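**Student:** show me how the following folds:
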Amino acid sequence: MATISLWLLRRCRASGVLTYKTNNVRRCSQFSSSYQLSTATVGEKQAFDVDQAASLVKDLRNNFHSGKTKSYEWRVVQLQRIMRMLEENQKKIVEALYKDLAKPEPESFFWEISITNASCKLILEQLKGWMMPEKVQTNSATMSLSSAEIVSEPLGVVLVISPWNFPLLLSLDPVIGAIAAGNTVVVKPSEISSATSSVLSNLLEEYVDNSAIRVVEGSVAETSALLEQKWDKIFFTGGERVGRIVMAAAAKHLTPVVLELGGKCPAIVDSNVDLQVAARRITAGKWACNNGQICIGVDYIITTKEFAPKLIEALRNELEACFGKDPMESKDRSRIVNSSHFKRLANLMDEDKVSDKIVLGGQRDESQLQIAPTILLNVPEDSLIMQEEIFGPLLPILTVENLEDSIEVINRKPKPLAAYLFSDDEQLKTKFVQNVSAGGMTINDTRRHVFVSGLPFGGVGKSGMGSYHGKFSFDIFCHKKAVLYRSFAGDDKMSYPPYHTYKG
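**Tutor:** Coordinates of the predicted model:
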């Protein structure tokens, strides 16, 4: 399927992660009575207030202080149960993701289930080594009979607030890191992706240790009640506006935060590229994953005036190859998440100085929450579409006389979560890496850097702070405690007063 990354399929199979199944998926057993903090019984709402949030945190802190989450065995069991949960409930998860976002089934499997499973698998392979104290050299002569090490200790009780666009992956991936580090954790899924939130809540309650890992469903009231509490770390994925609210709430308790926020991710396209390959990879990075509703998707392109028509034609061809002659009828595209976001995107297109810049697409159907892949050429830089993160299937293309001027265009804007360059010019690659500040980069493709477990994933400046993935997920939820061991032998008199007796 044109919309699916085949290399990821091979990677999943080669590494022993889930086998994709469309039939005969094992169904989970009947759910036990759920620890629903926001609902008492089905359809009967129970307020989740500050007092309940405080009680929840107190319970989790008591369980953390019992010491059980610090053991290697407990951490391994929880991660194994999450892997089993994903394997046994693939169909249930895929159905929830389709209900929330109309995600194509293969896309849900690869981008949500497989990547989450791979995170667990990597940590299970490496966790024992990560937990071992890291020896540090003591190079001072006065420390000759001493030894030193760095001990990775869990922070305590952490809060994970996740977004709606990847409601399974971006809920569980940080939770997996928190568990690996030995913490107790509360995850607050997005109420916008309510079907996945409900499934996630029920499944985690069934599969993992609820005395240490809990889910709070709900909306603004529940999130506000949680943010009133003292946490040992807050991990938030979402937009800049809510990120500011989270950071302000955390500051009251001096709680450290990880903010994964996004931003306007640029792609510079040189004329010396393999145009078909570049267009295919841009299409995948913009439209073939969640219909543009992805924080690392291409937000706008910069290329030269002469090359722009060729690039637009190549993108037109690739879009047709992926989604057919009428992309509005394609079953390989997610829908816009809700009416509010649909209207926001429509407003970006309908702005007076933007509406006549559409060169491809522009079709929309609010009843189906669908907007066709849309390309706009040379929109003004002061337009709304160039001021805020698009988070949808709209792609502006800006043109410059000299491609090196594109770096100045990027640097006039806040630092993005990701930046992309398509070029075979080694000097331009070097200049791009050295002069563009972004959370991460991929050269001659999009998004791929986030799949390398040895690379940190996170933002810089307005696109966020803190990073995770692989060992970084373990480290972000740990305190690196400095420990020095000294012998009673070898005490030196010059360390103590009276100093005037020292004849050095």
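
**Student:** going forward, measure contacts and count neighbours with C-alpha atoms only.
**Tutor:** OK.

**Student:** now do the strands in the stretch 301-450 of the chain.
**Tutor:** With strands called from DSSP state E, counting those that start in this stretch, the stretch 301-450 of the chain shows them at 358-360, 364-365, 370-371, 374-377, 394-400, 418-422, 440-443.

**Student:** can you tell me which of those is most buried?
**Tutor:** Across the strands of the stretch 301-450 of the chain, the average number of neighbours (mean count of other C-alpha atoms under 10 Å) peaks for strand 418-422, which reaches a mean of 27.

**Student:** return the distance of it from the chain's centre.
**Tutor:** Strand 418-422 has its C-alpha centroid displaced from the chain centroid by 18 Å (C-alpha atoms, centre = their mean, to the nearest Å).

**Student:** contacts for that strand?
**Tutor:** Residues outside strand 418-422 that contact it (C-alpha atoms under 8 Å, 6 or more residues apart in numbering): 262, 265-270, 273, 278, 296, 298, 429, 432, 436, 438-447, 459.

**Student:** mind redoing it with 6 Å?
**Tutor:** 265-270, 296, 438-444 (C-alpha atoms under 6 Å, 6 or more residues apart in numbering).

**Student:** kindly report the same for stretch 110-122.
**Tutor:** 79, 83, 168, 169.

**Student:** so the first one lies in a helix, does it not?
**Tutor:** Yes. Counting by DSSP: H, G, I helix; E, B strand; the rest coil, one finds residue 79 located in a helix.

**Student:** for it, which non-adjacent residue is spatially closest?
**Tutor:** Leaving aside its sequence neighbours, residue 79 sits nearest to residue 120 (C-alpha to C-alpha, 6 or more residues apart in numbering; 5.9 Å).

**Student:** please provide the structure for the following sequence as well, for comparison with the first:
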Amino acid sequence: MEWRRQQLRALLALMEENKDLFIEALRNDLYKHPFESLMMEIDFVCNEIISALNNLASWMAPEKVNKGLVNLADDCFIKKEPLGVVLIISPWNYPVQLLFSPMVGALAAGNCIVLKPSDLAPNTSELIETLIPKYMDSECIRVYPGGTEEASELLEQRFDHIFFTGNPNNGRAVMAAAAANLTPVTLELGGKCPVYVDSNCNLEVVAQRIIWGKLLNAGQSCVAPDYVMCGYDIQEHLFEKMKIAVQKFYGDRTGDSECYGRIVNDQHHQRLKSLLSRQKATYGGLIDDSQRMISPAIVIDVKPGDPLMEEEIFGPILPLVPVNGPEEAVEIINNREKPLTLYIFSHNKRLVQHFLSETSSGGVCINDTMTHVALESLPFGGVGESGMGHYHGKFSFDTFSHHRSVMWKSLALESVNSIRYPPYTEKNLRKLQWLMKKTLKRGGVLSFLPFIILGVFLLICSLDADSYF
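**Tutor:** Below you'll find the predicted structure:
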């Protein structure tokens, strides 16, 4: 435990003592405002580390399990053990959070770690490569920089677990490479995260919360709202409130705002330009190639088969898809791959429950966007095309731990244990079946009946009173 605490404290010192350097690197890579860099990256990781330090002893403690009559005298528990050497591959959009957050869980679980930061955030990657050897145990924690070629070389090696964050296509490649060594994987992928807005909401508040979540990091977030479904009767009103929210947050000239990010590189910038050329923005969508800046674009009257609905947008373009009520919205969601997050805005609890029961997604956030990610007591992860496995808080620790089953029996009471030995008899079979049979739970005093019966049984067996059976 002491090594784990030392490494977690060292990682905390790395983050706290180099905040300004991380802020500068993130500004250079993604034009992130210090507010976003601290809130969504640096402080996020620091809080994860502090939580792990505060809870490490309880996480590591053997976990007692429920036992039946047969094993009542045995000591049965789950022992949490390190998996071994794990590989963490992070993307470029949140290059601090998405590398170090899973690393916290891997350290808490006692693993050796190979870190593969993204080459598409070169300033942040170079800073991480410089700082890790200065603070961390270099025999157990290494950084492996580079691009696609270096990632492919890493995946040829045998690891005890691979944790990958990225898009589904690359996730498939990681999973295929891991299969060669039967290496388990956690895949944190993405997808088109839908939003449904009910007509009973305060649309000013709804618009602000959607626009905030959509335009964080210029829309380059795996849990960003990808498209918004609402009734035909409120689409225009919601659209107007969204325009007001954009202007309130970033002013009339988004490109001049210090709070608005940039597209990570020219390839992604051109991809987003192509989307806007195929489906013109109703509002915004101004393009500055020299800065890789695309102003917030809102497109109304989008249909499920339109170009903007073909793939995850991953940028500052927001389609509004009018629907004829919640049933059509549920149908649109279910006709697509399972999203990483579903967002619902409504005061109607029955409607919310309908979405929860009739759809599937990695997570759900009701009446807000993005904020569920910051609550470490909720597991974060996808389902189906949006990923497999989950992390944050104790869920990270469990992801990087082997849950070893332990049953510790006594060498006493051999007269009881001997009924399972050959030569087999009908009498011993009846004893075992009676002892092992499960029954439906009863309430009240009857719930103690099995323990009374067990006491009587052990007494009978110790006296070898076969006549009772």
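
**Student:** before we move on, the earlier item: out of the contacts of strand 418-422 of the first structure, which is nearest to residue 423 of the first structure?
**Tutor:** In terms of C-alpha to C-alpha, no member of the contacts of strand 418-422 of the first structure lies closer to residue 423 of the first structure than residue 270, at 5.1 Å.

**Student:** the aligned partner of that closest one in the second structure: neighbouring residues, count only.
**Tutor:** Alignment note (TM-score structural alignment): residue 270 of the first structure maps to residue 198 of the second structure. If you count neighbours by other C-alpha atoms under 10 Å, residue 198 of the second structure ends up with 22.

**Student:** can you check residue 176 of the second structure too?
**Tutor:** 14.

**Student:** and residue 456 of the second structure, how close does it get to residue 116 of the second structure?
**Tutor:** Per C-alpha to C-alpha, to the nearest Å, residue 456 of the second structure is found 61 Å from residue 116 of the second structure.

**Student:** and the two? Which one has more around it.
**Tutor:** residue 116 (25 against 12).

**Student:** for residue 460 of the first structure, which non-adjacent residue is spatially closest?
**Tutor:** Residue 460 of the first structure sits nearest to residue 439 (C-alpha to C-alpha, 6+ apart), 5.3 Å away.

**Student:** what of residue 275 of the second structure?
**Tutor:** Per C-alpha to C-alpha, 6+ apart, closest to residue 275 of the second structure is residue 308, 6.6 Å.

**Student:** the first structure: which residue goes with the one you found?
**Tutor:** Aligned partner of residue 308 of the second structure by TM-score structural alignment: residue 385.

**Student:** isn't its match right up against residue 348?
**Tutor:** Yes. Using C-alpha atoms under 6 Å, residue 385 of the first structure is in contact with residue 348, at 5.4 Å.

**Student:** tell me which of the two has more neighbours.
**Tutor:** In terms of neighbours (other C-alpha under 10 Å), residue 385 is the more surrounded of residue 385 of the first structure and residue 348; the figures are 24 against 19.

**Student:** so which helix or strand takes in residue 152 of the second structure?
**Tutor:** helix 148-155 (DSSP states H and E).

**Student:** just checking, residue 163 of the second structure touches residue 90?
**Tutor:** No. The criterion here is C-alpha under 6 Å, and residue 163 of the second structure misses it with residue 90 at 8.4 Å.

**Student:** number of residues surrounding the aligned residue in the first structure for residue 284 of the second structure?
**Tutor:** Following TM-score structural alignment, the counterpart assigned to residue 284 of the second structure within the first structure is residue 361. Residues contacting residue 361 of the first structure under the criterion other C-alpha under 10 Å number 18.

**Student:** the stretch 1-150 of the second structure: strands as residue ranges?
**Tutor:** So, for the stretch 1-150 of the second structure - with DSSP E, counting those that start in this stretch - the strands run 63-64, 75-82, 85-89, 112-116, 141-143.

**Student:** these: which one's closest to residue 327 of the second structure?
**Tutor:** Taking C-alpha to C-alpha, strand 85-89 is the member of the strands of the stretch 1-150 of the second structure nearest to residue 327 of the second structure, at 38.7 Å.

**Student:** the closest one: average distance to aligned residues in the first structure?
**Tutor:** The superposed strand 85-89 of the second structure is, by mean C-alpha distance after the TM-score superposition for the first structure, a mean 0.3 Å from where its aligned residues fall in the first structure.

**Student:** what's the nearest residue to the match of residue 284 of the second structure if we skip its chain neighbours?
**Tutor:** residue 374 (4.3 Å).

**Student:** and the residue nearest the centre of the first structure?
**Tutor:** residue 170 (5.3 Å; C-alpha atoms, centre = their mean).

**Student:** that one -> the second structure?
**Tutor:** Matched to the second structure by TM-score structural alignment, residue 170 of the first structure sits across from residue 98.

**Student:** could you tell me how far its match is located from residue 359 of the second structure?
**Tutor:** Taking C-alpha to C-alpha, one finds residue 98 of the second structure at 27 Å from residue 359 of the second structure.

**Student:** one more: residue 337 of the second structure?
**Tutor:** For residue 337 of the second structure, the distance to residue 359 of the second structure equals 11 Å [C-alpha to C-alpha].

**Student:** ok, residue 403 of the second structure next?
**Tutor:** Counting by C-alpha to C-alpha, the separation of residue 403 of the second structure from residue 359 of the second structure is 31 Å.
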